Structure formats: structure tokens, C-alpha cells
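Enquirer: just a sequence and a predicted model for now, questions to come.
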Amino acid sequence: MSALTLRAAVTAFSPLAERIGADIGYGTAIVGVFGMLPTAMFAVAGLITPLLVRRVGLERTVLVAMLLAGFGSLVRVFSGGTGELLTFSGVALLGMGIGNVVIPPLVKRYFSDRLAVISSLYIVMVQLSTVIPAFIAVPVAEAHGWRISMGVWALVGFAAAVPWLVVLRDRRGRDKVDTTAVPAEPTVAVGKAWRSPVAWGMAGMFGMTSLTTYAIFAWLPMILADAGASAGFGGSMVALFALIGLIPALGAPTVVSRMRNPFPVVVGCMVLFVTAFVGLLVAPMHLTLLWIVLLGLGPSTFPMALTLINLRTRTPQGSAALSGFTQGVGYAVACIGPLLFGMLHTWTGGWVAPFGLLVIALGVLLLGAWQACKPRMLEDTW
């Protein structure tokens, strides 16, 4: 239930951005700001969550995350102006960003003997929280208005808080982190992550996957429109791109957990990415479905990275530190992906340079994965 909240505030808004702008009065520039807000807030959450976990424990942190996601999603639909909508969208996204970081160590704490299965489950829920709001946003808005269309997802956040209240009652204070497992100062675990090649490798792997994925989400409709496709076709291809992500979400955690060093899988993902890029550049309206399927399988490195957070740490505390560092740095870098992609297209008038940027990102991803996939533990390298 928690994982099902983690993207709803993003994809419930995007299809309605123009409609909402016409209602409360903002232009296309603000749409760009909204486009960068998710990765920015996820980056902030990645940096502050390990400290929050150290102070109040994993369970209280995820409870706070779900309440923030529900509260922000609810209040923003009553906004009468752009400032309020941005502010409370930021609150909702901060809650979701904290959830992004804290769920992997919770999986490690409660299901250390079933990491692959539970990782697949929650990553699939994340994918569904990306796809479902986007699919139903416009029909619900046409029937009941955009405020109902977006506000209904607040209920999911509040509902996801309820099981954690039960868990906290059951634990009776045992949700605090084990202070014997980590240094006493809350900043030390984060600081040591910064000095680990495992952490930097994970950040590179996660960050470049996110940068590439968000750039594709933002610009795929325009790439196809320039090739002669209709707006409806472009939108359906974005939906297909998101849906294909369910396949690696189901399979990648199991594959990674069974391999001592899963780097060859990363190399295979890079081949899929590059093949799709070439296809979209050379023949975007021929074999389009094939290019989108390959493009959707390329980001298998996303569920791989989330699974490796637990496979490359010994304790929930190490997992929290690695998750926070990986997602904090990764999402901070991913923020600039759609912006740079668009700027390169504007400057050059074509798509070769923007795709060149993504190829460079894939090179950094490979270097990061080389470090992240090595069979060693974060705690042994920091």
C-alpha cells in the first residue's frame, strides 16, 4: 500500500496540467517547474531521510511519509493559485520521496529471507502507481472535475498510513534503530556512504537510469509528433513505455539476487537502450512498437538498483544510508535530464544531440554499475 502511493502525485497531475493551468491561471513555463519538482523533492528526501530514520526509527518515518503524501495530495486540490498548488504538491512529493528511501530498509528488516519476492512486489506497486493515475486522470476529470481526479489519490496515502499505526502499536517502541549497529552520531552513517565506492556506483547507476527515463517520459510524444504521429499515438506510446516497466519490476529482483555479479545484465540493458535510440532516430514510425518495448526494458537497471540497495548492505541501517545517498544524489542529477534534453533539441533543431546526451548518461551508468554490482558490502567499504 505504501509503494502504491509513491508516484501518484506525479502522474495524476501531468495529464491534467493544461486543464489546471487554464482554471487557476499559469502558463507553460510553470508546467516545466512542475516537471522538475518531483525529482527535486525526491533528492531532498534522499538527503534528509537517513537522519530522520536515525532519530525516530524506520516505522515512524514511513508513517510520516504516508501522512505527508496524503495531506499534500488532499490540500493541493483546494488551491486557488499557482503558489499553493506548487507548495502542497511539494509536500506530497516530499512524503513520497521519503517513502522511496525508507521502504528498501523496511523490506530488509522484515523480509531479509525473501528480499527478491518482496522487492518485486513493492517495485510492481511503484510501477502501478505510475501507470494507473495517468490512465484514469482525464476520464475522471471529465466526469467529476480535475480536483476530484487528483484528490482521490490522497485516500491511498491515508489508507497506507493505517497499517503502520498497527505495526507501531505491535512493536511497542521497538521501531527504534539498533544503536549498536551504527555509529552514535546521526550524520556519520551518511558521511561514510559518501566515501564508499559502492555508494557512488549505486548513485551513478540509479541517477543515470532516472535521468534517461524522465527525459523519455517528457519528450517521447514530441519525438513521435515530429515524425508525423498524432498526439493520441504519442500518449499511448508513453503509456506502453510505462507498462513495459512492469516486466523488469517482476523479474529483475529475482535475477539480481541469484547472480554474484549482475553486471552482464546491465550491459544487456545498455544494448536495448541504444538499439531503441537508433530506431527512434532513424525510423521512428517504422517498427515503433518494437522501439518502445526495447526502450521500456532498458530501465531494468531501476529495479536492479533498488534490489542491490539491500543485497549490498548488512543491516537495515546500512540499507537506509545507502538508499538515502543513492536516491538523494541520483534524483538530484535526474532533475536536469528533461531540461538538458529539451535545450539540446532547441539549440540544434533535431534529436541527434539530445540522444547523444542520453548515450553519455548510459556510459556513466555502466561505470556506476561496474562498482555497484561487485559482490561486496557497503559497510566493508565505508
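Expert: Received it, and whenever you're ready, just let me know what you need.

Enquirer: C-alpha only now, for contacts and for neighbours.
Expert: Will do.

Enquirer: give me the element residue 325 is part of.
Expert: helix 316-334 (DSSP states H and E).

Enquirer: immediately after that helix, which helix or strand?
Expert: Under the assignment DSSP H and E, the closest C-terminal helix or strand after helix 316-334 is helix 336-348.

Enquirer: so which bits of that next one are buried?
Expert: Under the neighbour-count criterion of 16 or more other CA atoms under 10 Å, helix 336-348 has 336, 337, 338, 339, 341, 342, 344, 345 buried.

Enquirer: next up, a structure to set beside the first:
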Amino acid sequence: MGDQENLQLIQQESFLNYCFKRNDQDVKDWEEWLAQNPDRRQEVDQLRQMLLLMGDGSRTRTISADFADLQNRINHSARGLKVIRSSAWLKWSIAASILVLFSVGILFYIAQNAKTANPKLADVAPGGNKATLILANGKKIDLSGAGNGAIANETGIKVIKTAEGKIIYDLSNTTAAANGQYNTIETPMGGQYQVNLADGTKVWLNAASSLRYPTHFSGNERKVELTGEGYFEVAHQKNMPFKVASAGQTVEVLGTHFNIMAYHNEPVVKTTLLQGSVRISIGKQHTLLKPGQQAARIGSKISVSDDVDMEDVVAWKNGYFKFNESLEGIMTKISRWYGVEVVYETKTDPNLTYSGKISRGRNISAILKIIEFNGDVHFRIDGHKVYVTK
């Protein structure tokens, strides 16, 4: 079947009706086919999400890495696909249909049709590099408004802000008085920041988080205090272990990469090891982690899992959301990053799981449209409040 005939089928809106839920029979037919071909559900779901994102009317939207990956995988598998014959109109393969979208310039047609299917939401811009640095003398520096370059000098320790959204500690002129001085960096809701500590350790802070740390490490350990979420790449120092105190636990390492999620409004504190080794201590209880493991702590009880999606854990650090959880879990993350309050006007199903991946650089409406499309829920935005409705 040629591209021209495929294009005619797309213009009949059978697949688009399924994607945008505009025709019950089309939706039923596609769902029946997907039930018979579960191996194709992922491609279809990803395509639906991409079509939905184009539904905001943008004619110049950049195709994401996900879309490129989807196209690549389908290009490699298209030859092995069979023609679908489960109904009168369902005579075309998913691969052919998707390839037509790229090859015949149909993206504008889809975007125009999607406008009517998805009324435009009010919007909130994404978070960014925002933080406050609190010096040892109590002085507060708004890093969002501070210029690049040296922003402080404490007992010979120079604090430098870079254009990339991070601060670096220069110890070249350190004096003995630097010992025992602490700085704190705090990110607000809708903020993130990177700090390079005096020992070379790199820390990325997620939204609504803080890190308290010495401006110069001395003695027999390097100890910092974390609230919220942080990703650590610890500089190796054999005789000076690095310790992170967070939410009643202490994580001890020599040199490694790990993530700690310890928000006060989350029921579980999660420590995930990507590289190296760590020891988690709660009082006299100690737990060792190996790379690829995650420790989940509730109260004084720790459980260790080997079944961990590492991409999911560090998605926030790498600039995107990766969801595989309940609506409330997703909305908690959205609330932090976009600095919004979530108001539930209806009960949500805790057993319903939403999955997806999208850049944290998009406005909030792009995320909410995807969720609306994939579940029996709607949203209303009023200022910095998001209302969840049926």
C-alpha cells in the first residue's frame, strides 16, 4: 500500500480520532487491535503523546529525542510488520502510518486538527537555575540575580558563579580561619542548582532542596546536610570519607555517584547508588548498597531493591521527567518544579499508573495535556494553582 493511500486514510481521521478520542468506534477498533498486538502498544502510545504535544498549535516545535528514537526504531522494524485487516478501515500498519507523518508533511494538518480537540490551558513556565546562597556570616545572595564571576570572598575562599548555573569554590588563597565555616544553598520550588564543593565533589540540587556544607573540608571526614533531593558525584579521598546526613540517616562514601531523595512530604526516603559503594546508617543499623541498588527507608526500616530504573532516578538531573507512578506522585513532582499548588476537586485512583517521558523545559500545559489524554482526569490552571477535576 503506497504513501498516497496511507495519506488518504490519515485524512479520514480514523487514527487521529483514536488518538484524540473523538470517535468511540475508532477508539474501540484501535483498542481491540492493540489488545491483539500488545508488542505495538508502546509505539502507538508514544506517537499519541507526540501528536498531543503538537496540539498546542506550534508549527515549529522541535522534535524531542523520544520522537527521534521512536522513528529510528520503527524504521528498523517496518519491514517485518504485517498489514492489519481487523476492520474495513484498519488496513495499514503502524509503521507505515508513522513514516507517512514524516514523509508527506502532514504535521501541520495534525496540529490544526488537534487544536479543537484540546482546548488551550492557561500556562506556567518551567523552573530553572534559581537558588539562594547563605554565607557563613548570614548574608544571603540571590543567585538568579547575581552576575557571573566572583560573588563572595570568605577568609580567602572565593565563591564563583558560572553562566551554566553552578557555583564553584576556589581555595587558592585559603586561610586557617576558613575551617569550621559553613555555607548553605537553597533552591525554591521551581528551582535547581549545581554546586562544586571545595574538595571537587559535584552536587546537583533539585527543586525545594537545600545543602549545608563546609567551605573548606578538614579533619577526618567530609560531612554535609541535605534536605529535599540531591545527586552527588563525590571526589575520591581514601582517608576522608564523605557523609551526607538527611532525614535521620547518614550515607557514607569514599568516592561514588548516588542520588538521595529525602523530601519531608514524601513517605519514603530513597538512596540510589549508580557507581561505587555506600553505607547507610540509622543509629546502629547499617546497610551497604552495591551499584544498581536502591534503599527505601520508612521510619527506621530499610529495604533494598535491585529492580531499579536508574534513568527514572536521575531524570530530573538530566533535564526531563520520567513518570511511572500514580497521578498524585506525578503532581507532587510537577508542583515542585513549576512552583504551583495542586488542588484536588475529585478523588484520584491510587492504583492507576501513568507512564511517560518529557522535557522539564516545557510549559506545564504540555505535561497536563498528556495526562488528560491518557486518563479520566482534567485540569484547570488559575494563576499558580492547578485544579484536578473530572
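Expert: Looks like it arrived, so ask away. These numbers were taken from a predicted model, which means no experiment stands behind them.

Enquirer: TM-score them against each other, please.
Expert: The TM-score (TM-score structural alignment, normalised by the length of structure 1) is 0.24; 151 aligned residues with a CA RMSD of 6.7 Å.

Enquirer: picking that back up, who are the packing partners of the helix holding residue 325 of structure 1?
Expert: helix 28-56, helix 82-110, helix 186-194, helix 197-226, helix 301-311 (3 or more CA pairs under 8 Å, 6 or more residues apart in numbering; DSSP states H and E).

Enquirer: mind listing what's buried along the fourth one?
Expert: For helix 197-226 of structure 1, the neighbour count (16+ other CA under 10 Å) marks 197-225 as buried.

Enquirer: now the first one
Expert: Residues 34-54 are the ones in helix 28-56 of structure 1 that count as buried (16+ other CA under 10 Å).

Enquirer: again, but for stretch 55-69 of structure 1
Expert: 57-69.

Enquirer: and the helices in the stretch 151-300 of structure 1?
Expert: Ranges of helices in the stretch 151-300 of structure 1, per DSSP state H, counting those that start in this stretch, are 186-194, 197-226, 231-244, 246-258, 263-282, 288-297.

Enquirer: and of those helices, who's closest to residue 358 of structure 1?
Expert: Nearest to residue 358 of structure 1, of all the helices of the stretch 151-300 of structure 1, is helix 197-226, at 6.1 Å by CA to CA.

Enquirer: chain center to that closest one: distance?
Expert: 10 Å (CA atoms, centre = their mean, to the nearest Å).

Enquirer: now for it, which elements pack on it?
Expert: Contacts defined by 3+ CA pairs under 8 Å, 6+ apart place helix 197-226 of structure 1 against helix 231-244, helix 301-311, helix 316-334, helix 336-348, helix 352-372.

Enquirer: now that helix and helix 231-244, what's the angle there?
Expert: 160 degrees (axes from the mean of the first three to the mean of the last three CA atoms, to 10 degrees).

Enquirer: residue 163 of structure 1 and residue 342 of structure 1, how far apart?
Expert: Counting by CA to CA, to the nearest Å, the gap between residue 163 of structure 1 and residue 342 of structure 1 amounts to 42 Å.

Enquirer: quick check: residue 53 of structure 2 is in a helix.
Expert: Yes - per DSSP: H, G, I helix; E, B strand; the rest coil, residue 53 of structure 2 lies within a helix segment.

Enquirer: can you tell me how far the closest residue to residue 274 of structure 1 other than its chain neighbours sits from residue 226 of structure 1?
Expert: What sits nearest to residue 274 of structure 1 in space, not counting adjacent residues and going by CA to CA, 6 or more residues apart in numbering, is residue 359, at 7.3 Å. According to CA to CA, residue 359 of structure 1 and residue 226 of structure 1 sit 21 Å apart.

Enquirer: for structure 2, what's the longest strand?
Expert: In structure 2, assigned by DSSP state E, the strand with the most residues is strand 222-233.

Enquirer: which helices and strands sit right next to that one?
Expert: Packing partners of strand 222-233 of structure 2 (3+ CA pairs under 8 Å, 6+ apart): strand 202-205, strand 210-214, strand 242-246, strand 257-262.

Enquirer: and the angle from it to strand 210-214?
Expert: Using the same axes, to 10 degrees: strand 222-233 of structure 2 against strand 210-214 is 130 degrees.

Enquirer: next, the angle from strand 222-233 of structure 2 to strand 242-246.
Expert: Interaxial angle of strand 222-233 of structure 2 relative to strand 242-246 (the same axes, to 10 degrees): 90 degrees.
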